[in-house]
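Participant: show me how the following folds:
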Amino acid sequence: MTSPKNTAPPYPDTTEAFDAAERAMWKGRTEAYAGSFARLCAHPVEALLDAAGVGTGTRVLDVGTGTGTAAAAAQARGARVSAVDADAGMVAAARARGLDARTGVLPELPYLDAEFDAVVGNFVLNHVGRPRTALAELHRLLRPGGRIALTTWSARRGAGQDLLGRACAAGGAVAPAYMPRLDPAEDWARTADGLAELLGGAGFIAAEAAELAWDHRSGVEEWWSGAAGGVATVGLVVTSQEPETVVRIRREYERLSAEFVAGDGRLALPHLALLGSGRRP
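Facilitator: Have a look, this model is predicted:
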């Protein structure tokens, strides 16, 4: 094993450190994300919009829009869409799709009180250091009776979600000295009940959540490209290794990925996530 090349600067506050690491982790990753994990995260979008009641004329905010997948789908439904993301590169990609996107970082977003009929966030809650404070901000942005819908990764994982992590372990990767870790005081139970409780605690009524399961279809090279491009936590691990370790990880990835090859030669990677929704009183 070799030691990781990169370390993050120390932060006295755990939440500050988490948020700083998340921002650094996504900076400059727009193209790598768009070519890999963006397709994975697109799977729940239609269910997300349904849960938020998004349709013709709905004033909707897509929080953590990334490259604008959920925002574009809402716009295709005839909604009046605004989109926001913490990363300027993601915002530029969303704008290139003709979306009204701007830069903003939870828990303080540049919108007026009660400005929206619906707020959606597709895999954004797991990237904020103060999830309850973030939900309070989203509550502020909704009109009375407005709906919120969020997806996030769950504690229960599909076998496909662990493929890259297994390859890292088998290849002898050592995690960087600092990885984004949520303050235990800010954490919550990553289950359907836990997400519903989190929403209810933020003041949303009729809060509910359910588990989503699907097989993500991807080419071997496409799925590897996200990690090799530094996307998400596994990408941070891969890109922090010495070159010889990356070679070993890649070799192990090719070996382990054979477990998931479908009849068309592509990977069928089982994934699990949570979809929660609620309404502002």
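Participant: CA atoms for contacts and neighbours, from now on please.
Facilitator: OK.
Participant: residue 227 contacts residue 241, doesn't it?
Facilitator: No. Residue 227 is beyond contact range of residue 241, at 11.9 Å (criterion: Cα atoms under 8 Å).
Participant: what distance do you get for the nearest residue in space to residue 80 that is not next to it in sequence to residue 133?
Facilitator: Ranked by Cα to Cα, 6 or more residues apart in numbering and with sequence neighbours excluded, the top spatial neighbour of residue 80 is residue 59, at 4.8 Å. Residue 59 sits 22 Å away from residue 133, going by Cα to Cα, to the nearest Å.
Participant: what's the neighbour count on residue 263?
Facilitator: 8 (other Cα atoms under 10 Å).
Participant: confirm it sits in a strand?
Facilitator: No. Counting by DSSP: H, G, I helix; E, B strand; the rest coil, one finds residue 263 to be coil, located in no strand.
Participant: ranges for the helices of this structure?
Facilitator: Counting by DSSP state H, the chain has helices at residues 14-26, 30-34, 37-42, 45-51, 69-76, 88-96, 131-141, 163-170, 192-201, 220-228, 232-239, 243-257.
Participant: for the fourth one, buried residues please.
Facilitator: By neighbour count with 16 or more other Cα atoms under 10 Å, helix 45-51 contains the buried residues 45, 48-49, 51.
Participant: among the helices of the chain, show me which one is buried the most.
Facilitator: Among those, helix 69-76 has the highest mean neighbour count (mean count of other Cα atoms under 10 Å), at a mean of 23.
Participant: start to end distance for stretch 97-115?
Facilitator: First-to-last residue span, stretch 97-115, Cα to Cα: 23 Å.
Participant: scratch that, stretch 47-61 is what I was asking about
Facilitator: 16 Å.
Participant: before we go on, could you also do this sequence so I can check it against the first one:
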Amino acid sequence: MTADTFDAAERAMWAGRAAAYADSFARLCAHPVTPLLDAAGVTEGTGLLDVGTGTGTAALAALARGARVTAVDADAGMVAAARDRGVDARVAVLPELPFPAGTFDAVVGNFVLNHLGRPRAALAELRRVLRPGGRLAVTTWAARRGAGQELLGQACAAGGAVPPARLPRLDPAEDFPRTAEGLAALLAEAGFRRAEATELEWEHRAGLDEWWGGAAGGVATIGLVLTSQEAGTVVRIRQEYERLAAGYADGEGRLALPHVALLAAGTAQPFASCRRR
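Facilitator: Have a look, this model is predicted:
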């Protein structure tokens, strides 16, 4: 799949899903926001770009710190949701952003790289809009997955789901190792000094229907898989989901779902001293 095809498939997959995302997986993706902002050095007065803002969670947390926040997202529905929450958000699509070079003191991207067909070109563009010495911090899902991340996929497999042919698949030439070392190396290649990355582990707590609702609403790849099935298959998947979910019950009416992600950060070098792709 070419990078353009991957990007088009990702945008189609997320179109119209802002409400379903807000009611389900948005809380999951909010977990790394505090360490993400810390890694980017976001404090009072920081000029921040939140790229791939979604419904605006990271942007709002930065505003609470007193930062001057601009947010962008490729999906108009996400932008509208963020604006409704008081975020200065607009539609913009990586790897081309509508800002002059050196505009921002810091850039954050919370679970954005995993939705891009050209991660290297995207990082080069984020480097461009940062001032020299500005900080970038990003998160993405890791190759090592927490057991809770597998629940919906296991239910789909056990229920007989047939993955659709149109699932977005990144061109191997654009991929990178989804490890702390691999992500740090990707940032260093894009011209970020002192690039470092680490794994984050946490248990996400969600209700049975809440966790199901994201996939049933078509959110992300698992949502595309689930909503592509025939009605009888969906019923079987739900039955398998309830059976498997019992192993994650926390005794208080919710699920405790272990997750693993990567957090990386680095400092922008001047363009004269870094290689641009």
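Participant: hang on, the earlier thing: reformat the helices of the first structure as TSV; add distance to residue 208 of the first structure.
Facilitator: Supplementary listing: the helices of the first structure in TSV, determined by distance: least, Cα to Cα, whole Å:
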stretch	distance to residue 208 of the first structure
helix 14-26	27
helix 30-34	30
helix 37-42	21
helix 45-51	10
helix 69-76	20
helix 88-96	29
helix 131-141	15
helix 163-170	30
helix 192-201	5
helix 220-228	32
helix 232-239	27
helix 243-257	35
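Participant: what about the alignment partner in the first structure of residue 67 of the second structure, how many neighbours?
Facilitator: Per TM-score structural alignment, the equivalent position to residue 67 of the second structure in the first structure is residue 79. Using other Cα under 10 Å, residue 79 of the first structure has 20 neighbouring residues.
Participant: now do the contacts for residue 79 of the first structure.
Facilitator: When contacts are counted by Cα atoms under 8 Å, 6 or more residues apart in numbering, residue 79 of the first structure touches 54-60.
Participant: grab the most central residue of the first structure for me.
Facilitator: Most central in the first structure under Cα atoms, centre = their mean is residue 123, positioned 3.2 Å from the mean C-alpha point.
Participant: go ahead and confirm that residue touches residue 85.
Facilitator: No. Taking contacts as Cα under 8 Å, residue 123 of the first structure lies outside contact range of residue 85: 11.9 Å.
Participant: now do the shared contacts for the two.
Facilitator: What both residue 123 of the first structure and residue 85 touch, as defined by Cα under 8 Å, 6+ apart, is the set residue 64.
Participant: and the gap between the residue in the second structure sticking out farthest from the centre and residue 86 of the second structure?
Facilitator: Most distant residue from the mean C-alpha position of the second structure: residue 232, 31.2 Å away (Cα atoms, centre = their mean). Using Cα to Cα, residue 232 of the second structure is found at 42 Å from residue 86 of the second structure.
Participant: once you drop chain neighbours, what's closest to residue 73 of the second structure?
Facilitator: Using Cα to Cα, 6+ apart, the nearest residue to residue 73 of the second structure is residue 52, at 4.3 Å.
Participant: for the aligned partner of residue 35 of the first structure in the second structure, what are its contacts?
Facilitator: Using TM-score structural alignment, the partner of residue 35 of the first structure in the second structure is residue 23. Counting by Cα under 8 Å, 6+ apart, residue 23 of the second structure makes contact with 210, 213-214.
Participant: please apply the same query to residue 116 of the second structure.
Facilitator: 3, 6-7, 10, 94, 122.
Participant: same thing but at 7 Å, please
Facilitator: Shown in contact with residue 116 of the second structure (Cα atoms under 7 Å, 6 or more residues apart in numbering): residue 7.
Participant: and the residue farthest from the centre of the second structure, what pairs with it in the first structure?
Facilitator: So residue 232 of the second structure corresponds to residue 244, using TM-score structural alignment.
Participant: now residue 127 of the second structure
Facilitator: Checking TM-score structural alignment: residue 127 of the second structure goes with residue 139.
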